[in-house]
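Novice: what's the 3D shape of this:
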Amino acid sequence: MKRAASLLQYTHAVVRHIPNSFCEHALRKDTSKLIDLEKARHQLRVYIENLKACGVEVIELDPNETLPDCTFVEDTAVAVGSRVLLARPGHPSRRKEVTAIRNCLKNTLGLTDLHEMPDDDTDATLDGGDVLFTGREFFVGQSKRTNASGLKILSDTFPEFPVTGISVSDKLHIQDVATMATGDVVIGGGDATAKEIFQNIKSSAHFPYTFIDVETDGGVNVLAVNDHVFHKTKQEIGEAFYRTLLDKVKAKPVEMSFTEFAKADGSLTCCSLRLNLHYRQLT
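Specialist: Below is the predicted model of the structure:
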């Protein structure tokens, strides 16, 4: 458990600021809800300050107007400690986002344990949002964005951890269905489809966890950071889950509004790529 907990402790996070093109051109299922750009930028600033308050050094990247989804940096890579697999996002319009992340990890942070999706398997796709890492194992969403070849490459990159594929059917990513609140608490559920997916995660787990079921989709996505748990406001996640979260999760709650990102199918985990550059000293 100590090893698992240390892998949900972070020293650094990469975030990317929001381009003007985000409101009109970010990929999303429902385009009827207008995104308030300034409000979204304020929410991201609060998110960044909360990461810093948890002891995380934040590297802030400039936006790219030609990449409207670039603020969702989690999809560009999967990191365990300081080992990173650079992803190949499933939607072609997002693949150029990886370049800035690669440059940051290599040149700004000086990481050397970087792994690429192989050139000889160009059909392999992997979104970081489809990867639920518990600190002890991976659950990988098999979705429109992540396929079996992407799962295999992730498994080869992190061979010391069990990897289980989970079909997420009509959901965008597995982290729309389940996330880690602490090293041993998994929050999941939502609508009927999400509940079925969450049940598959429960039955496939190689290790014991405390599973907390959520009735509404909005509350599922939380973010564990250095003995804190980031969560959305009571208005966004509902009174019942808000109470459950505060009562059952033994981590310091950090509440923030993320309404504008939700309109673009985004959530708390999406907006940072988190690393622990001291992890190998902890093992």
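
Novice: rest of the way, CA atoms for contacts and neighbours
Specialist: Will do.

Novice: any idea whether Val186 is helix, strand or coil?
Specialist: strand (DSSP: H, G, I helix; E, B strand; the rest coil).

Novice: Would you state the helices of the stretch 1-150 of the chain in chain order?
Specialist: Remark: helices assigned in the stretch 1-150 of the chain by DSSP state H, counting those that start in this stretch are 2-6, 22-25, 37-53, 97-103, 148-157.

Novice: For Gly188, which of those helices is the nearest?
Specialist: Ranking the helices of the stretch 1-150 of the chain by proximity to Gly188 (CA to CA) places helix 2-6 first, at 19.2 Å.

Novice: name the helices or strands packed onto the closest one?
Specialist: Using 3 or more CA pairs under 8 Å, 6 or more residues apart in numbering; DSSP states H and E, the elements in contact with helix 2-6 are helix 279-282.

Novice: Count the residues that sit near Ser149.
Specialist: Counted with other CA atoms under 10 Å, the neighbours of Ser149 add up to 16.

Novice: Report the separation between it and Ile197.
Specialist: Going from Ser149 to Ile197 by CA to CA, to the nearest Å gives 21 Å.

Novice: Relative to Ile174, which of the helices of the stretch 1-150 of the chain is closest?
Specialist: Nearest of these to Ile174, taken as CA to CA: helix 148-157 at 12.9 Å.

Novice: Please generate a structure for the following sequence too, so the two can be compared:
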Amino acid sequence: MVEFTNGIVRKPSKSMVEGITTGMFSSENPKYEDGLKQHGQYVKILEKLGLEVLVLEPLEEFPDSCFVEDPAVVTDKFAIITNSPKESRNGEKVEIEPTLKNYFDNKDIYYIEYPGTMEGGDVLQVDNHFYVGLSERTNDEGAKQFNEFVSKYGFTSSTVPVTEGLHLKDFVIYLDDNNMLLSSEMNKASEFKDFNRYVVEKDELYAINSLFINGTVMVPEGYPKTLNYIKSLGYPVEVVNTDEFKKIDGSLTCLSLRF
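Specialist: This next block holds a predicted model:
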């Protein structure tokens, strides 16, 4: 089990109402004030679960910048600054770099460079292995560079096609002890055949993006079937309202960097 001691989050900006969305999870526009309250509660739960959380100030010029997981991938050993192909998001990597330098030596910070592209939402860590989703945001070259970096620290990686939605972790999440939540489409992937898989029903698809933190699972509010399944595995749970972030394709994992 990966133990987390640090977290980095960024307050949502007022411009979050202009965030990118596929409309897959909601057709409504987010409400900034409600999003700010939900974000504050999210931080409190991370702290309750043992993380020392650094809260960064909002960036109005980047509507999606509260999703700090996308511009970087971090472990307790290294950080990889990604390279979004979306112009409205690519500048976030510049903003996160100084913060990461407070935690990591320069020799342990790496950069995905063009023609490689990557967003952290496509990177799923299972112990010492990373599954990298190939999507509209992450390409083969980005995955290749990523593998070169992580292999220096004894990690391995492999790629998985993302055939639905935005990011890999919207459709498959690892908890711990071989337990995994995934969509019916991802359940067909041979890469995941050896896990204890729970196929989340279509009406609760958003609940796949639950977040395992130091023995407890954070679960988005409003998905009783998935919640009850997670409880049946014996996990303590924390139910979190992320409705405003759902409206711009955001969820529990993408709101923080954890290491």
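
Novice: How alike are these chains, TM-score-wise?
Specialist: Here the TM-score for the pair of chains, by TM-score structural alignment, normalised by the length of the second structure, is 0.92; 252 aligned residues with a CA RMSD of 1.6 Å.

Novice: Can you lay out the helices of the stretch 1-150 of the first structure as CSV showing distance to Glu65 of the first structure?
Specialist: Converted to CSV, those look like this (distance: least, CA to CA, whole Å):
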stretch, distance to Glu65 of the first structure
helix 2-6, 36
helix 22-25, 8
helix 37-53, 13
helix 97-103, 11
helix 148-157, 28
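
Novice: So which of these is nearest Gly81 of the first structure?
Specialist: helix 2-6 (8.8 Å).

Novice: what about that closest one, distance to the chain center?
Specialist: 18 Å (CA atoms, centre = their mean, to the nearest Å).

Novice: what does stretch 119-137 of the second structure give?
Specialist: Relative to the centre of its chain, stretch 119-137 of the second structure is centred 9 Å away, using CA atoms, centre = their mean.

Novice: so that stretch matches what in the first structure?
Specialist: Aligning stretch 119-137 of the second structure against the first structure (TM-score structural alignment) gives residues 127-145.

Novice: Ends of that stretch, what's the gap?
Specialist: Across its full length, stretch 127-145 of the first structure reaches 6 Å between end residues, using CA to CA.

Novice: same deal with stretch 57-73 of the second structure?
Specialist: Terminal residues of stretch 57-73 of the second structure are spaced 20 Å apart (CA to CA).

Novice: what comes up buried for it?
Specialist: Buried residues in stretch 57-73 of the second structure, counted by 16 or more other CA atoms under 10 Å: 58-59, 62-73.

Novice: So which bit of the first structure is that stretch matched to?
Specialist: Mapped onto the first structure using TM-score structural alignment, stretch 57-73 of the second structure covers residues 62-78.

Novice: List of residues touching the matching stretch?
Specialist: Residues outside stretch 62-78 of the first structure that contact it (CA atoms under 8 Å, 6 or more residues apart in numbering): 14-22, 25-27, 84-89, 93-98, 101, 126-131, 266, 269-273.

Novice: Look up how far Ile248 of the second structure lies from the aligned residue in the second structure for Ser93 of the first structure.
Specialist: In the second structure, Ser93 of the first structure lines up with Ser88, judged by TM-score structural alignment. Distance from Ser88 of the second structure to Ile248 of the second structure, counting by CA to CA: 14 Å.

Novice: would you turn the buried residues of stretch 57-73 of the second structure into a markdown table with distance to Leu181 of the second structure?
Specialist: Shown next, in a markdown table, are the buried residues of stretch 57-73 of the second structure (distance: CA to CA, whole Å):
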| residue | distance to Leu181 of the second structure |
| --- | --- |
| Pro58 | 31 |
| Leu59 | 32 |
| Phe62 | 30 |
| Pro63 | 29 |
| Asp64 | 25 |
| Ser65 | 26 |
| Cys66 | 24 |
| Phe67 | 21 |
| Val68 | 22 |
| Glu69 | 19 |
| Asp70 | 20 |
| Pro71 | 24 |
| Ala72 | 23 |
| Val73 | 21 |
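
Novice: which of these lies closest to Glu164 of the second structure?
Specialist: Nearest to Glu164 of the second structure, judged by CA to CA, of the buried residues of stretch 57-73 of the second structure is Asp70 at 17.9 Å.

Novice: ok, for the closest one, nearest residue in space, not its chain neighbours?
Specialist: Nearest residue to Asp70 of the second structure, sequence neighbours excluded (CA to CA, 6 or more residues apart in numbering): Gly120, at 3.9 Å.

Novice: Just list the residues touching that neighbour, thanks.
Specialist: Glu69, Asp70, Pro71, Ala72, Val73, Thr82, Cys254.

Novice: Show me the subset of those that the first structure keeps too.
Specialist: For those, the aligned pairs still in contact in the first structure (both residues aligned by TM-score structural alignment, their matches' CA atoms under 8 Å) are Glu69, Asp70, Pro71, Ala72, Val73, Thr82.

Novice: wait, doesn't the last one sit right on Thr117?
Specialist: This means Thr82 of the second structure. Yes. Contact criterion CA atoms under 8 Å: Thr82 of the second structure and Thr117 qualify, at 7.0 Å.
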